[in-house]
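In: pasted the sequence and its predicted model underneath.
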Amino acid sequence: MSKKTALVGYTGFVGSNLCRSASFDFLANSKNVQQLYGVKPDVLIYAGVTGTKWYANTHKEYDEAIIRAAEENIVKIAPKKLVLISTVDVYSSIDDVTEETPIEVAKLHTYGKNRYMLEKWTEENIEDYHIVRLPAIYGENLKKNFIYDLIHLVPYTLTKDRMDAIITNYSDISSYYRLNVDKNFELIPLEKGEYRKLRDIFAEIPMNALSFTNSESSYQFLNLATVWKYIETVIKEQIRTINLVTEPIAAEEVFEYIYHNKFRNDTVNRINYNLKSIYADSIVGHGKQYYGDKDAVLYDLGKFVRQEIEKL
């Protein structure tokens, strides 16, 4: 008899990409997850912990409710095996740490703390589990992060100060935005041709979407198309918790590789991710600490970004 698999979060960014890589017997999201209560699948992939980092950090109670809901859903679905999709942001330090590094909970922001507490709850309440921590991810249905900004260049929101600075030289840009309830300027829905026109304008403006990233920041970019094969390996090798990280790459390196030009911005704080995995050597070999070296990741990123730009 074949094993029954379930995926919670199938309409989300991670879940929708997992659906492109594998077939599941049961699919659910936050709107219909109750339909899986009592199903008791052999394997449950839980990718249903939603939440944007900045929003979680400013809306603590809202984010805590998401975590409590996840715990309740997992208990009531009652899987034989759980694969929890988590994040590398559960670390208080993001430099030279592995799965064996102790995590200082007191130093975590709300987003990381809540997801770490869900990991601990899993360890204490689920007998057969695997935790997969993801870094800066990209793939189909990408909606945010530096790679999204690299593709689009157009800021979705602008503060009044930023808008005032931009329209000094580009007065037409104000017609593409409207004030929202937070008194910021929000991009209005645009036809494909109009969006490309606006993107071309922002390509010439220093204060585009890339201005929110320090050019010396480094990230560990992972294509979601690869995640399922690693989940299969984690289950096969009985790895409890894994940092699914690639070799760090600076934002300026990615920009130069894609656009063959320089990118310099030090107006925002720099952040440098450099997590490692103690399992990379046994999984990919050759004394590796990452699941993908810089050259391979840059090549794949370049291909992905060019494909996405063509869709605009």
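Out: Perfect, I can see it now.
In: can we go C-alpha only for contacts and neighbour counts from here?
Out: Fine.
In: measure stretch 40-56 end to end?
Out: 30 Å (CA to CA, to the nearest Å).
In: who touches that stretch?
Out: Stretch 40-56 has contacts (CA atoms under 8 Å, 6 or more residues apart in numbering) with 3-10, 12, 14-15, 29-30, 62-63, 66-67, 70, 77-86, 110-111.
In: let's see it at 6 Å
Out: 3-9, 15, 63, 77-85, 111 (CA atoms under 6 Å, 6 or more residues apart in numbering).
In: pull out the buried members of those.
Out: When neighbours are counted using 16 or more other CA atoms under 10 Å, those contain these buried positions: 4-9, 15, 63, 77-79, 81-85, 111.
In: and these, which of them are in helices?
Out: G15, D63, I77, Y111 (DSSP state H).
In: strands along the stretch 151-300 of the chain, start to end?
Out: Remark: strands assigned in the stretch 151-300 of the chain by DSSP state E, counting those that start in this stretch are 157-158, 177-179, 185-187, 218-219, 221-223, 241-243, 249-250, 274-275.
In: ok, which of these comes nearest L118?
Out: strand 241-243 (12.9 Å; CA to CA).
In: so for stretch 289-306, what gets flagged as buried?
Out: Neighbour-count burial for stretch 289-306 [16+ other CA under 10 Å]: Q289, Y290, Y291, G292, D293, K294, V297, L298, L301, G302, F304, V305.
In: including distance to K144, could the residues you listed go into JSON lines?
Out: Listed next are the buried residues of stretch 289-306 as JSON lines, based on distance: CA to CA, whole Å:
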{"residue": "Q289", "distance to K144": "27"}
{"residue": "Y290", "distance to K144": "23"}
{"residue": "Y291", "distance to K144": "22"}
{"residue": "G292", "distance to K144": "22"}
{"residue": "D293", "distance to K144": "23"}
{"residue": "K294", "distance to K144": "22"}
{"residue": "V297", "distance to K144": "19"}
{"residue": "L298", "distance to K144": "19"}
{"residue": "L301", "distance to K144": "15"}
{"residue": "G302", "distance to K144": "17"}
{"residue": "F304", "distance to K144": "15"}
{"residue": "V305", "distance to K144": "13"}
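In: dropping in the other structure now:
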Amino acid sequence: MSTALIGYTGFVGGTLLRTRDYDETYNSSNIADIKGRHFSSVICAGAKAVKWQANKDPSGDLAGINTLIEAIDQIETDHFVLVSTVDVYGNPVGVSEADIPAEEGLHAYGLNRRVLEKFVATRFSSHSIIRLPGLFGTGLRKNLIFDLLTDNLVDQINPSGRLQWYPMRRFAEDIDQIVASRQPLVNIAVEPILTNEIAAQFFPEAAIGEAKEPAPNYDMQTQYADVLEGQGRYHLTKSQVLEELGLYIEGEKRGAK
């Protein structure tokens, strides 16, 4: 039976497409074609990841989510994997899979992706919902790491931010391990790192902005660290992330020469 990848033209989907073979690929332009199909497995990274746009146009963003839901409601699959986001948590500090995201007051980006999570959890009896933190890897085209690499608006970067960064080169194999664990919901949790530390270690020449409060603060945790061979409340330690980040940045700088 065939496999499908939804969202293959995005950053997450594109990363998966480079590391795995899929029988069918879909995005917003052809998602209607998935209706009526039966797959052995489906990976869905089809929710747009442009937070500012979703928050600016909540109804338009929700319409896109509903179009996706309407399409996948008409498929059958032995297992469904949904790639979701830390941003379903309004206050992503000290939270784990045991914490149900509070929807009251949640920004549109997180609220609309929570709608998708709840649909998948009820529609597909065999499913894996995977919440991701901040990302880096080949094909990156936005976020703080990208801005530092491209010297883009670095004066607007808050050095006091405490963020979480996940190396996308791991993702295909990590999905396999999460599916094998049979846990229906897993937060991929990595130890937070101060933005100032990343800038000082890898971009000492960057004239980043001044510290401001409140600063961004992300600390999504997990109950299932052992699923990805982690320890405590995290799958990856700060030192592991910095090592991965250093290799990625070195490769990007070398490629830009």
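Out: Received it, and whenever you're ready, just let me know what you need. The shown structure was predicted, so the numbers you read here are calculated from the model rather than taken from an experiment.
In: between the strands of the stretch 151-300 of the first structure, which gets nearest to G139 of the first structure?
Out: Using CA to CA, those put strand 221-223 closest to G139 of the first structure, at 5.8 Å.
In: average separation of that closest one from the aligned part of the second structure, please.
Out: When the second structure is overlaid, strand 221-223 of the first structure sits 0.7 Å from its aligned residues on average, using mean CA distance after the TM-score superposition for the first structure.
In: helices and strands around that strand, which ones?
Out: strand 136-138 (3 or more CA pairs under 6 Å, 6 or more residues apart in numbering; DSSP states H and E).
In: can you tell me what part of the second structure the strand it packs on aligns to?
Out: Aligned by TM-score structural alignment, strand 136-138 of the first structure falls on residues 134-136 of the second structure.
In: show me the helices in the stretch 51-200 of the first structure, by range?
Out: 53-58, 60-77, 110-125, 146-152, 160-167, 192-202 (DSSP state H, counting those that start in this stretch).
In: for the last one, what is the distance to the chain centroid?
Out: Taking the mean C-alpha point of helix 192-202 of the first structure and that of its whole chain, the gap between them comes to 26 Å (CA atoms, centre = their mean, to the nearest Å).
In: what angle separates that helix from helix 160-167?
Out: Computed by axes from the mean of the first three to the mean of the last three CA atoms, to 10 degrees, the angle separating helix 192-202 of the first structure from helix 160-167 equals 90 degrees.
In: take the buried ones among the contacts of stretch 40-56 of the first structure and keep only those in strands.
Out: T5, A6, L7, V8, K81, L82, V83, L84, I85 (DSSP state E).
In: tell me the counterpart of the first one in the second structure.
Out: Taking TM-score structural alignment for the superposition, T5 of the first structure sits opposite T3 in the second structure.
In: that match reaches T25, doesn't it?
Out: No - assessed by CA atoms under 6 Å, T3 of the second structure is found out of contact with T25, at 8.7 Å.
In: as CSV, the strands of the stretch 151-300 of the first structure with mean neighbour count and distance to Y37 of the first structure would be great.
Out: Formatted as CSV, these follow (neighbours: other CA atoms under 10 Å; distance: least, CA to CA, whole Å):
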stretch, mean neighbour count, distance to Y37 of the first structure
strand 157-158, 20, 39
strand 177-179, 15, 42
strand 185-187, 20, 39
strand 218-219, 22, 37
strand 221-223, 22, 31
strand 241-243, 23, 25
strand 249-250, 20, 42
strand 274-275, 22, 36
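In: and the ones you listed: which comes nearest Y116 of the first structure?
Out: Per CA to CA, nearest to Y116 of the first structure of the strands of the stretch 151-300 of the first structure: strand 241-243, 11.8 Å.
In: which part of the second structure lines up with that closest one?
Out: Counting by TM-score structural alignment, strand 241-243 of the first structure corresponds to 185-187 in the second structure.
In: now the matching stretch on the first structure. Mean distance?
Out: Once fitted to the first structure, stretch 185-187 of the second structure is off its aligned match by 0.7 Å on average (mean CA distance after the TM-score superposition for the first structure).
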